[in-house]
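Asks: Need a 3D model of the following:
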Amino acid sequence: MDPSVLPEKHLEQLNSGSCWPSVMLSLAARTLHIGASCCQGGRRFIATVISGNKTSRLVRERLKKQVEKMKSEFSGFRPSLVVLQVGDRDDSNLYISTKLKAAAEIGIDAKHVRLPKTATQDEVLQNIMSVNENASVHGLIVQLPLDSLNQMDSELVTNAVSPDKDVDGLSCINAGKLSRGDLKDCFIPCTPNGCMELIRQTGVSVAGKHAVVIGRSKIVGAPMHDLLLWSHATVTTCHSKTPDLPEQVSRADILVVGAGKAEMVRGEWVKEGALVIDCGINHVPDETKASGKRVVGDVHYASANQRAGFITPVPGGVGPMTVAMLMENTVKLEHWKVDIEAQINTHKSFIVFLPV
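Replies: Take a look at the predicted model:
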């Protein structure tokens, strides 16, 4: 077994809940071994890689089974998703095609609505209102950035999405619920939700740990802070004005980095045995590649994996989990709808009309 890769059988067992004690003991022993003796007898241990590709595949397979089961039990069960795009950015097109492919694999009806670059903000808002009012659509994503020739207020557009269809979890209503700890009554932003799933797969308990989040964006950093806090970690959020960043990083049992700066976190900053989640996606020059560039994260991987206990790679770490969690939010929304309708029908069966 390659010690640098989290065993797939452990991922599957953790995901299903089977053989939990033995898997947990194995992973716990491995974590303690790495944390206590990252460098022993002159030999340096390599961190266990947390595979987002493997974990996202397991999540998608689970969701596919859930959808098939619900479709067999409820004839009207059909989760649906609309992706609204403004313009024709190549990177947005790639992200959207990935989402549509994942939806099709799971059994989600997904529709791509593309508005031209000439679209006005009012036209975008009208399209959002139309989807909000369409009862057959359960989830709505507004693909960012908005590639328009006209001025757009991304905050206004994002908040125009009905909170009940905001499967990206980016509206102020869902953000407010998350900050209050109402995790069961809101949609959680997909990237931080995917980070939490990767942390769970390691078997490392968040409760009581010191977590450090680098970055405070509304998409990653801020919701990541809230999720770790409500999972009972002591959380420090760092940003561009934080003094002595290496010192803050060195105290982190769990480190989540979403700063948008290539390889800014050096390996020597990382606490031995720490769990490192790298949300960064950066392109740096590389003459050995046909494209002339390669993708790296916000953490200097080659040095960090010599000290960390667990670490996510870039690519193949957090990225695949973002799409998987988007699909989970969409399926969860349709589950809520079915549960509510079932409760209403149950109550209707007990209604008794008394004679006047």
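Asks: Please make it C-alpha for all contacts and neighbour counts, starting now.
Replies: OK.
Asks: The lengthiest helix in the chain: which residues count as buried?
Replies: Using DSSP state H, we find that the single longest helix of the chain is helix 318-348. Within helix 318-348, the residues that qualify as buried are 318-335, 338, counting by 16 or more other CA atoms under 10 Å.
Asks: go on, stretch 49-62?
Replies: So for stretch 49-62, counting by 16+ other CA under 10 Å, buried means 49, 50, 51, 52, 53, 54, 55, 56, 58, 59, 60.
Asks: Would you agree the second one is in contact with residue 202?
Replies: Right, residue 50. Yes: here residue 50 reaches residue 202: they are 7.4 Å apart, a contact under CA atoms under 8 Å.
Asks: between those two, what contacts are shared?
Replies: residue 310 (CA atoms under 8 Å, 6 or more residues apart in numbering).
Asks: Next, the second sequence, to be compared with the first:
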Amino acid sequence: MQILDGKKTAKTILNTIKIDVAQRATTGKKVPHLAAILVGANGASQTYVNSKVRTCNEIGFNSTMIEYEEDISEMKLLDKIQELNEDLSVDGILVQLPLPAHISEKKVIEAIAVAKDVDGFHPENIGRMIMGEEEAFVPATPYGIMLLLEHNNITTKGKHAVVLGRSNIVGRPMSILLSNNSNPGNCTVTVCHSKTENLNEICSQADIIVAAIGQAEFLQPEMVKDGAVVIDVGITRIPDDSKKSGYRLVGDVDFDKVAPKCSFITPVPGGVGPMTIAALMKNTYKSCTEKD
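Replies: The predicted structure follows:
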């Protein structure tokens, strides 16, 4: 069993971007600028956005953090997005999800200019991704997973991949990327969800499992065949009195029980999370340099 170290892989990717940004700066070229919008005081969302902004600063990007109270009107938020769309200094715009119930996530996502949609959620970018077009911005978490597989030389061609979860943010795009005629890719993909029958049997036939079902320690050892590659997208806080914080972080995989059966497995934390941020930075860099 080998750990797929997302933190280490992400650092390698970010270091390369940092060097490229420094070279752009020394030659007088524009450096990437990411604008992040946070609505409300959701603790997890604040942590995610702060991490993205911190990473921008570490690799030489410009960043703008915009925070609103939870009761901001939908119209005011949409007006701000339009302002950022028109701001030539901004290369990437992300609005941290989830949003308060009175704001339509669909409207917000569709309001972001396609060329600045570095989260890759706009329907046009999703369509381009399905078509396999290079100019598409791929959703950051699935893109990060593909980068993790690529940088660690994980063989995917001809393999049976099972994706647990069908969300538009992870599950659906992940299934498309794994089935694309690319490397990594060329998998035969099965998408499973809450209505899937014979789930254990299907999972136990998989060479690669991407667990993005949102249930703590859902994937158990009897669902995993020997030598499988397991990618854990989930992250949940569960009570733990032995920890100073009173909780510990676990994924969608029961790591201690499943890991001995795997050829490769991602940890939680330190697996998919850092790769998501690295992918977001690659998208933002791409948005900037496409204007050269």
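Asks: what helices or strands is the longest helix of structure 1 leaning on?
Replies: In terms of contacts (3 or more CA pairs under 8 Å, 6 or more residues apart in numbering; DSSP states H and E), helix 318-348 of structure 1 is packed against helix 52-73, helix 90-106, helix 190-202.
Asks: Can you spell out the matching residue range in structure 2 for the second one?
Replies: Residue correspondence for helix 90-106 of structure 1 in structure 2, counting by TM-score structural alignment: residues 43-59.
Asks: The last one too?
Replies: Helix 190-202 of structure 1 corresponds to residues 140-152 of structure 2 when matched by TM-score structural alignment.
Asks: which residues touch the matching stretch?
Replies: 4, 6, 9, 118-120, 155, 169-170, 173-174, 177-178, 183-184, 231, 272-273, 275-280.
Asks: cool, stretch 245-263 of structure 1 as well?
Replies: Residues from elsewhere that reach stretch 245-263 of structure 1 (CA under 8 Å, 6+ apart): 206, 209-216, 220-221, 238-239, 265, 269-271, 273-284, 296-301.
Asks: Now with 7 Å, please.
Replies: Residues outside stretch 245-263 of structure 1 that contact it (CA atoms under 7 Å, 6 or more residues apart in numbering) are 209-215, 220-221, 269-271, 274-282, 296-300.
Asks: what about the alignment partner in structure 2 of residue 290 of structure 1, neighbour count?
Replies: Counting by TM-score structural alignment, residue 290 of structure 1 lines up with residue 244 in structure 2. Residue 244 of structure 2 is flanked by 8 other residues according to other CA atoms under 10 Å.
Asks: quick one: contacts for residue 244 of structure 2?
Replies: Per CA under 7 Å, 6+ apart, neighbours of residue 244 of structure 2: none.
Asks: what do you get for the one 3 residues further on?
Replies: In this structure, residue 247 of structure 2 makes contact with 237, 238, 239, 240, 241, judged by CA under 7 Å, 6+ apart.
Asks: Could you measure from it over to residue 43 of structure 2?
Replies: Note on residue 247 of structure 2: its distance to residue 43 of structure 2, by CA to CA, to the nearest Å, is 15 Å.
Asks: quick one on the thing from earlier: what angle separates the longest helix of structure 1 from helix 190-202?
Replies: 100 degrees (axes from the mean of the first three to the mean of the last three CA atoms, to 10 degrees).
Asks: Name the residue closest to the centre of structure 2, please.
Replies: residue 141 (1.5 Å; CA atoms, centre = their mean).
Asks: any idea how far stretch 158-178 of structure 2 is from the chain center?
Replies: Computed by CA atoms, centre = their mean, to the nearest Å, the chain-centroid distance of stretch 158-178 of structure 2 equals 13 Å.
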